[in-house]
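Participant: One predicted model, sequence on top.
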Amino acid sequence: MEWKPDRLHDKPIYKQIVEYIEYRIFNGEYPPGSLLPSERILAKELNVNRSTVVTAYEELRASGLIISKQGSGTRVSPFLAENSKERVPNWNRYVVGGSLLPNIPLIRRILKEALNKDLIDLATGELSPDLFPQAQFQQIIKTGNFNFHLGYENPQGNFQLRETIANHVKKYKNIDATASSILITSGAQQALHLIVQCLLKPGDSIAIEDPSYCYSLPIFKSVGLKVHLLPVDQNGVNPDDLLTLHKKHRLRMIFLNPTFQNPTGVSLHPERRKKILDIAAKYGIPIIEDDPYTLTAFEQEPFPTLKSMDPYGIVLYISSLSKIVSSGLRIGWITGPQRVINRLSDAKQQIDFGHSIFSQWIANEFLTSPYFHEHINQLVLELKKRRDAMVSSIKNYLHDHVEFFIPKGGIHMWCKMKTPIHEEKLLETALNYGVIFVPGSALGTKKGYVRFTFGRAYEDTIEEAIFKFSEAFYNLANKT
């Protein structure tokens, strides 16, 4: 094949492949029913990853241009013949017409590539398998006494687990809560979706951090919210910026990840926390506090949560076990006023009839056992080792080409590339070297940044991962 994708073009390679095959179909080079190259062969011909061709073929199938059948390969749809009275639906029109927007292409690409076991994963925001309490869970299942009803659970969540979480947040985060003020969710992600869908309406203005994990979430645009950005520095967001935004846009809600923030790793300074609470109380603006990382503090006690400092009742507090115990357990929670919890609980019932009793039972057993405290202590030690390994590796292999903040907890490291470089092209090059990360543009407006997740890679692969990234960086930098 003479044509090759342009690796220096802003358009993703898979999209270039889609457009090239579409062109050959519509100009008759690939007539209806003709056999296309297999994914493996086309990837070899174009010198791209097979997953890139898989993505391109999936989009072509969705548009009804090609069909695949096991044993027969991939062919141009025979229904494209002019004399045919039948056509497959143009699924592409359907998938772009839904009310819930898809993830941005860059995030979809990262999620797909992260499934490749041959890559060292510095992108996925979770713990590596060896940091999960696998043996403790097995022991709980083996010796525990499961005697719960197997029907639908209370949509608000199992009462015993909610009581346990109320005790948990009081002990570890000094938050006063009751079982009635807690809603169990499928991780923090569902909690955010419920809040956005139930408490806000199209046209409302909200504030999020920049950069922020929330920046990558399509849910805000899906419901027609106006999103305004709060710059993050080494002390978190600035209360003065918040006040300016509110006076200009009349904010309806503020979303903050104030402790070991994703992706920067910084923590909102206590004085700023108090000022933000005062501003929010003065103007009646709810604050959504997303707190997945407080218990991962490496060197000292973390700053108090906004919820524990809140005398006004304006903070809805979200946390989960995803980043500290098990992402697959899918246990998160929201703590807030009873009326809000009732509203969100009703919406959750409409979505899934309440959370699985099995995962709630395991979570309750784990949180009430000595295993939890032991696990957190060990987790903090292991995460600190990985952070230190990443810091050392970045200094050894990237030298003065990068600036970075050393986080005191959490699982992410935010790095500024001092040499101007195209982030998406850097990602493509890094994939070829065998490592994946998240370009900063997926998480905010700042250019020339990358996020490395040191909690996902195994400790003995972190140095290799940064070395491979540096090779990709130098390779691309020398071409520009």
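Facilitator: That came through fine. All values derive from a computational prediction rather than experimental measurement.
Participant: Could you use CA atoms for every contact and neighbour count after this?
Facilitator: Will do.
Participant: Helix or strand: which one has the spatially closest residue to T74 that is not a sequence neighbour?
Facilitator: Counting by C-alpha to C-alpha, 6 or more residues apart in numbering, S68 is the residue found nearest to T74 once chain neighbours are left out, at 4.3 Å. Using DSSP states H and E, S68 falls within strand 66-69.
Participant: same deal with Q138?
Facilitator: With DSSP H and E as the test, Q138 turns up in helix 134-143.
Participant: distance of the residue nearest to I331 when sequence neighbours are not counted from V95?
Facilitator: Spatially, and ignoring its direct neighbours in sequence, I331 is nearest to G187 (4.9 Å; C-alpha to C-alpha, 6+ apart). Distance of G187 to V95, given as C-alpha to C-alpha, to the nearest Å: 26 Å.
Participant: can you list contacts of stretch 162-169?
Facilitator: Identification of contacts with stretch 162-169 by C-alpha atoms under 8 Å, 6 or more residues apart in numbering yields 175-180, 182-184, 364, 367-368.
Participant: now with 7 Å?
Facilitator: Residues outside stretch 162-169 that contact it (C-alpha atoms under 7 Å, 6 or more residues apart in numbering): 175, 177-179, 182, 364.
Participant: now stretch 414-425
Facilitator: Residues outside stretch 414-425 that contact it (C-alpha under 7 Å, 6+ apart) are 8, 263-264, 401-405, 439, 448-452, 477.
Participant: how about a cut-off of 6 Å?
Facilitator: Contact partners of stretch 414-425, identified using C-alpha atoms under 6 Å, 6 or more residues apart in numbering, comprise 263-264, 401-404, 439, 448-451.
Participant: and the comparison structure, right after this:
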Amino acid sequence: MDWKPNRHSSIPVYKQIAAHIEQLISNGEYPAGSVLPSERALSKELQVNRSTIVAAFEELRALGIIESLQGKGTIVSKNIWGGTNRRIPNWEKLIETGSFLPNPSMMRTIRKEMYHQDLIDLASGELSPELSASPYFRKILATEDFTYHVGYDHPQGNLNLRQTIAQHLKEYRNISATPSSILVTSGAQQALYLIVQCLLQNGDAVAIEDPSYCYSLPLFKSAGIRSFLLPSDEQGVDPEDIIDLYKKHRIKMVFLNPNFQNPTGSLLHIDRRKRILEISSYYGIPIVEDDPYSLTAFDQTKVPTLKSLDQNGTVLYISSLSKIVASGLRIGWIFGPQKAIERLADAKQQIDFGHSIIPEWVAKQFLSSEDFPIHLQKLRNSLACNRDKIVFSLHDLLGDQVEFFAPDGGIHLWCKVKSEIDEQQLLNESIRRGVVYVPGSIFGTKKGYARFTFGRASEDHIYDAMTRFSEALRHHV
């Protein structure tokens, strides 16, 4: 719990703890019948003596709010407030039967651990604070005049921002777009959600890469979509596999992350890109291109997106500023056929009444400023240094115990551990030693892999992080 008792208060600490737990129970965070953390766990988390927790539990037990059951521990009473004519909602059942599925349990554990300050984070798929564009945002907020009306704007997003995104796509990604065919979204995640909800229906089949970030998303299962896997190597997916899946399952869409792919860092070969577009056009299969990383190419080579090669309008293009500017800005976009964009915009309007004008204004100012290319170059240089540091660390600490290739862009390194491992146990041991990463099975069917995000940890911490991982691995095997 993100709460600590006030040791300077006149209220005894045990009473503060009892009152806080009672509030959590009242709010439904601990439903009737649920098991409370142990006395030992709470005393450690709240940094108090175990006797203080015992006193707090006694207070709640006297009120009839909790009870102790042999073999189960301390649970929330099913008749919490003592009135037999009142029933507590069965929150557990409601949670289990909701149509929107939770994230995988291992991913939820990782996300919880990532907030611990004493962990080195190689798991979070975002930039470290020092690599984000925060200093430029402060400059914009301090020097630029904000003249927009702070109200609901166009369902597709602010027109000035969409015009700026269209110019950005032409200059940096060789994509010719119009503002009317762009929808501003809350990052790429919302873009994927809107596409699945609006353009597919229960029972439809889609193809995703294996491994793939999409594999970790429950949004496909929540919508009743059947996902089929496209095996991937260092040059991406094999286009002929798309044909096979179409003939067997009549797939409706293909979801690809072709540029410095998450999690592998691979770059889809140009010949495969062209063949995929031929297949897409011949069979009428839309391609959803998720492209957060193409501008991170370390050698500054312009990576050709699928959309820039698309001659027939079969590609829905998704990108965002999360991986090159700042994830907290929550600015992403979809570019595609205007009719499809209007449908997606209508759905977004139902969800959140459109994007907030304030981050849109900041994004517009930054993208059109002279600072953006300066930031982008600094980012590429820093990411290349981080990549080199993690590659050196793996070679130095683990040698032939692991296999990997060094990506030429992006923020992830995909590493295979040669020895047989229990992913959950290795993760737990790594967290105990102070480093967190994402086990490979979260992204697909391949076992014995780890995704290390070198864009998240600072360069100074990377060797230390890999030292802790190597120690955990030696302890595990």
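Facilitator: Arrived safely, thanks for sending. Computed from a predicted structure; not experimentally measured.
Participant: Any idea what the TM-score comes out to?
Facilitator: TM-score of the superposed chains, computed with TM-score structural alignment, normalised by the length of structure 2, equals 0.85; 421 aligned residues with a C-alpha RMSD of 2.1 Å.
Participant: Surely the residue nearest to I331 of structure 1 touches G332?
Facilitator: Yes. Distance between G187 of structure 1 and G332: 3.9 Å, which falls inside the contact criterion (C-alpha atoms under 6 Å).
Participant: Could you find the counterpart of F437 of structure 1 in structure 2?
Facilitator: When structure 2 is aligned by TM-score structural alignment, F437 of structure 1 is paired with Y437.
Participant: which parts of the helix holding Q138 of structure 1 are buried?
Facilitator: Within helix 134-143 of structure 1, the residues that count as buried by 16 or more other C-alpha atoms under 10 Å are 137, 140.
Participant: The helix or strand following that helix vs structure 2, average offset?
Facilitator: Going down the chain from helix 134-143 of structure 1, the next helix or strand is helix 159-173, by DSSP H and E. Mean deviation of helix 159-173 of structure 1 relative to structure 2 after superposition (mean C-alpha distance after the TM-score superposition for structure 1): 0.4 Å.
Participant: mind listing the strands for the stretch 301-450 of structure 2?
Facilitator: 315-320, 332-335, 402-404, 412-417, 435-436, 438-439, 449-453 (DSSP state E, counting those that start in this stretch).
Participant: For the third one, list every residue counted as buried.
Facilitator: Taking 16+ other C-alpha under 10 Å as the neighbour-count basis, strand 402-404 of structure 2 is seen to contain the buried residues V402.
Participant: For it, report the contacting residues that lie outside it.
Facilitator: By C-alpha under 6 Å, 6+ apart, the surrounding residues in contact with strand 402-404 of structure 2 are 415-418.
Participant: Would you convert those into TSV that also reports distance to Q16 of structure 2 and neighbour count?
Facilitator: Converted to TSV, the contacts of strand 402-404 of structure 2 look like this (distance: C-alpha to C-alpha, whole Å; neighbours: other C-alpha atoms under 10 Å):
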residue	distance to Q16 of structure 2	neighbour count
C415	47	21
K416	48	17
V417	47	17
K418	51	12
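Participant: now, the most widely separated pair of these?
Facilitator: Distance extremes for the contacts of strand 402-404 of structure 2: the farthest pair is C415 and K418 at 9.5 Å, using C-alpha to C-alpha.
Participant: After superposing, tell me the mean distance of the longest strand along structure 2 to structure 1.
Facilitator: The longest strand of structure 2 (DSSP state E) is strand 226-233. Superposed on structure 1, strand 226-233 of structure 2 shows a mean distance of 0.4 Å to its aligned residues (mean C-alpha distance after the TM-score superposition for structure 1).
Participant: What are the contacting residues of the helix or strand just after that strand?
Facilitator: The helix or strand immediately downstream of strand 226-233 of structure 2 is strand 236-237, counting by DSSP H and E. Outside of strand 236-237 of structure 2, the residues within contact range by C-alpha under 6 Å, 6+ apart are L268.
Participant: Distance-wise, check the residue sitting furthest away from the middle of structure 1 relative to P32 of structure 1.
Facilitator: Distance from the centre of structure 1 peaks at N83, with 47.2 Å (C-alpha atoms, centre = their mean). According to C-alpha to C-alpha, N83 of structure 1 and P32 of structure 1 sit 11 Å apart.
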